[in-house]
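> Quick one, structure for this:
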Amino acid sequence: MNLRSSWVAETGQTREDTRLNQVGATTPANPVQVRSGILPGSYDGQYRLSGFWMFGSAAMSATVSEGRAVIQGDISQGMYPVTLPTSETITFGAGNAQFNRIDLVVLKIYDNVYDATQRNEAKIEIIQGKAEPDPKAPLAPPRSLALYEVTVPAGASAGNGGIPWNTALRDLRTPVVAVGGIIPVEGPVLPGAHPGQYQDTADGQFQRWDGGKWVSYPAAIGGIIPSSASTTPASYTGQYRDGAGGQLQRWNGSAWAPAVPGPYYNDNTDAGYTTSATYTPTLVERTSNLSLTFTAPPSKAVLVNFGARTRGSNDYYSYMALRLTQGSTVVQEPSDDYAVMAATVHSLSLSMSRRLSGLVAGASYTLTAYYRVVANPSGVKAWFDNSFIRVDPQA
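You can find the predicted model right below:
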């Protein structure tokens, strides 16, 4: 057996054994244990993980390629580095006459101090599974690292076609790197050991462990997530993305929202009138009232534009003003001080701008148009048409 290990044999460890096994790969699993796994790398740099790659080399035999790995024992046993400097051939037993079985290929550490086997060595072994109608792979024994599952068909033998290697192998290898290294993910995605650990997923996505989950970093900190990755969850509050339709969005801690919301706009092109001397949102002959709901920006300030085409009397002013509410709470009642007003029998288009500040950032507000005419004994009708409200968030 060519598999070499360090700190297992009671006698006979050579300087060559020690040199070969200076792996320096200890991806933490907890404060005192590391992940078992294989050091990444390939001869031409094309592949993440070439160590201990296995392929069929005969009807019932497979070749395990050279590689280096670490195998974690129980919490008090430490980590065993192993190296296979040249490839190794292993042979599988013949298939059962009736049922398939699944064998497990492992790197196995024998340590007499812990297993009383009178052996101190590292081996590549085949753990043979049970042949049954629905076969399951056997569990990996202590101080071992699973490499492959191999399905051995019923009746398989050297003289009967052997194992169909193209479909029989299930790769279980996982990589490990030194502390602080970026893990190239192959096989199952394992939890991180500490916040700030990084991994490069099988589909090329860079991720960071935040203490509970792997969080994707599709762009550098402060960068804008491109539209091609716009379904990726945000990494932090305040991150930006190029959303659907090219809209710049900001993660507010729970959802993606427009980075620059608005402008908001609504209008009503129905003509209607009022004879009320007090403010009312309802106009006779108009089928609906005019209102506009908006979200207060981080600046807590918006610029409001509103107006209408109006006519009434040369002697009595007509007014249009806005009422501001937050839910059921009235923030500001309509007032003549902040109204558009005119006294004319001719149609006249009027508008004004006003800045609202001191709003609650992220809160939803509603502006509703209200109308009135100066009290008079003649029942003057103040007409309003093409009324509108527009809100522009301020920086």
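> going forward, measure contacts between C-alpha atoms and count neighbours the same way
Will do.
> can you pull out the helices in the stretch 251-395 of the chain?
Counting by DSSP state H, counting those that start in this stretch, the stretch 251-395 of the chain has no helices at all.
> what's around the closest residue to residue 89 other than its chain neighbours, how many residues?
Nearest non-adjacent residue to residue 89, counting by C-alpha to C-alpha, 6 or more residues apart in numbering: residue 63, 4.3 Å away. The number of residues packed near residue 63 is 17, by other C-alpha atoms under 10 Å.
> Second chain to compare with the first, below:
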Amino acid sequence: MTLHSVWLPPAGQSRQATRLASLGATTPSGPLQSRSGILPGHDDPRYRVGGFVVSGVTGGMTAGVSHGRAVIQGTVTQGAYPVALDEDITVTFPDGDAQYNRIDLLVLRVYDDAYDGSGRSEAAVEIIKGTPAATPAVPALPTLALALAQVTVRAGTGAGSGGIDWANDRTDLRTTLVSVGGILPVYNNATVAGGYPGHYQDNDVLGYLQRWNGTAWVAYPKALGGIAPAGIVSTGGYTGQYRDSSLGVLQRWNGSAWLPAITPPPFVASQDAGYTTSTTYTAALTDTAVTALTLAFTAPATGAVLLHFGARMLTQSSTTASAFMTPQVTQGSTVVLSANDEVGASHSGTAYSSVSTVYRLAALTPGTSYTVTAMHRSSDAGVICWFDNMFMRVDPAN
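The predicted structure is shown next:
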């Protein structure tokens, strides 16, 4: 017999079976339970799992199953059954239905008469035949069985009619397990929950090591204080963690979301020209849809900012009058900086000219929100002053 299962035959077991199937501790899924799965290892070290590979014979209904070792978990008190197949075997799938496709499962299964009353105490490689249907379903996995492969057997398929399309109709369902404390090589089980916080797995598809934190697999190491590469971290491990986003933007985890680590300076602009003849500062302009040009900003830790502002201005039919644009800063209903000519940008002339200036505003409260509003006036009530292409920007300052 080439399929061995230890601590199962009622008449005892051979020393060979003990050597082949003695696996030690396994990947836990509970205090008394283990995952079911195939032990990793391959004759070619470039690959992860060589045991129980299902490979079909072209043009036929026969598939080969390669040698390997596995563990199949029973109920909590039943324990885990180590299984070893010491030579390759072949299995033959039944011919297809005349009308409908079906889906079969190839499984590694344990029978234990003491628990299932089957009259058998052995392990077997079996085909669980599905039901032919217009939309076939995968048959249920039997108790005490590990799925190896799923095979679609199309209508009319037989050894004399082309056989199974093994390249497209076979799906590898094998999963892995390792000894407790070992790093699990992921194979069809990347999203299966870890057995305990501190459990590690190597995700070959993503290309990095992961640690189970109790609720999710997290890239490891976290690189505390470092910048995580793009695509590695979906949820921050701590407030203040940084990552490079897929858009090439540095982001910071604020405890609940990823935000740009470097916030662009607040900026606002309008190209909808308007005019005023008011000799006192006003936010409203005539002949424009912009009611008022405003900009909100948060005071930096230094409590100082640079106010950049300007516009394309014209004093209609006058070369002596002046057009003024200046910022007014408020915090709530409190005016922090009043509109005044000394800090403003101004222009005199009947031809448009672009003017701008910068003003440093200090003594702000760090972390407090402020609003800056563009204010305008004419030096002469009889002169129309036009403002176009207006802008404001706020930068932190020392």
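> returning to what we had before: I'd like to know how far the residue nearest to residue 89 of the first structure sits from residue 248 of the first structure.
54 Å (C-alpha to C-alpha, to the nearest Å).
> hmm, back to that, next, the contact list for the residue nearest to residue 89 of the first structure, please.
Residues in contact with residue 63 of the first structure, defined by C-alpha atoms under 8 Å, 6 or more residues apart in numbering, are 54-57, 87-90.
> And residue 218 of the second structure, by the same measure?
210-212, 233.
> Mean deviation, the longest helix along the second structure versus the first structure?
Across the second structure, the longest stretch assigned as helix under DSSP state H is helix 15-21. In the superposition with the first structure, the average deviation recorded for helix 15-21 of the second structure is 2.4 Å (mean C-alpha distance after the TM-score superposition for the first structure).
> elements contacting that helix?
Helix 15-21 of the second structure sits against strand 3-5, strand 80-85, with contacts defined as 3 or more C-alpha pairs under 8 Å, 6 or more residues apart in numbering; DSSP states H and E.
> Deepest in the core, which of these is it.
strand 80-85 (a mean of 26; mean count of other C-alpha atoms under 10 Å).
> Would you tell me what the next helix or strand after that strand is?
strand 89-92 (DSSP states H and E).
> Report the mean distance between that following strand and its aligned residues in the first structure.
With mean C-alpha distance after the TM-score superposition for the first structure, strand 89-92 of the second structure averages 2.1 Å from its match.
> buried sites along that strand?
Residues 89, 91 are the ones in strand 89-92 of the second structure that count as buried (16 or more other C-alpha atoms under 10 Å).
> Spatially, what comes nearest to residue 191 of the first structure if we skip its sequence neighbours?
residue 213 (7.2 Å).
> Identify each of the strands in the stretch 151-300 of the first structure and give its residue range.
When assigned using DSSP state E, counting those that start in this stretch, the strands of the stretch 151-300 of the first structure occupy the ranges 169-171, 183-184, 198-200, 206-209, 214-216, 224-225, 240-242, 248-251, 256-258, 264-268, 272-274, 291-295.
> can you put the ones you listed in a markdown table and add distance to residue 117 of the first structure?
Listed next are the strands of the stretch 151-300 of the first structure as a markdown table, based on distance: least, C-alpha to C-alpha, whole Å:
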| stretch | distance to residue 117 of the first structure |
| --- | --- |
| strand 169-171 | 29 |
| strand 183-184 | 35 |
| strand 198-200 | 38 |
| strand 206-209 | 40 |
| strand 214-216 | 41 |
| strand 224-225 | 56 |
| strand 240-242 | 59 |
| strand 248-251 | 58 |
| strand 256-258 | 60 |
| strand 264-268 | 78 |
| strand 272-274 | 98 |
| strand 291-295 | 72 |
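> out of those strands, deepest packed?
Ranked by mean neighbours (mean count of other C-alpha under 10 Å), the strands of the stretch 151-300 of the first structure are led by strand 240-242, with a mean of 24.
> so where is it in the second structure?
The aligned range for strand 240-242 of the first structure in the second structure is 242-244, by TM-score structural alignment.
> circling back: so which of the helices and strands packed on helix 15-21 of the second structure is nearest residue 176 of the second structure?
strand 80-85 (13.4 Å; C-alpha to C-alpha).
> And that closest one, what does it pack against?
strand 3-5, helix 15-21, strand 68-73.
> So for residue 388 of the second structure, which of those sits nearest?
Nearest to residue 388 of the second structure, of these and by C-alpha to C-alpha, is strand 68-73 at 76.3 Å.
> Just the buried positions in the closest one, please.
Per 16+ other C-alpha under 10 Å, strand 68-73 of the second structure contains these buried residues: 68-73.
> who touches that strand?
21, 33-39, 50-52, 79-86, 109-110, 144-146.
> ok and it relative to strand 80-85, angle-wise?
On the basis of axes from the mean of the first three to the mean of the last three C-alpha atoms, to 10 degrees, strand 68-73 of the second structure is oriented at 160 degrees to strand 80-85.
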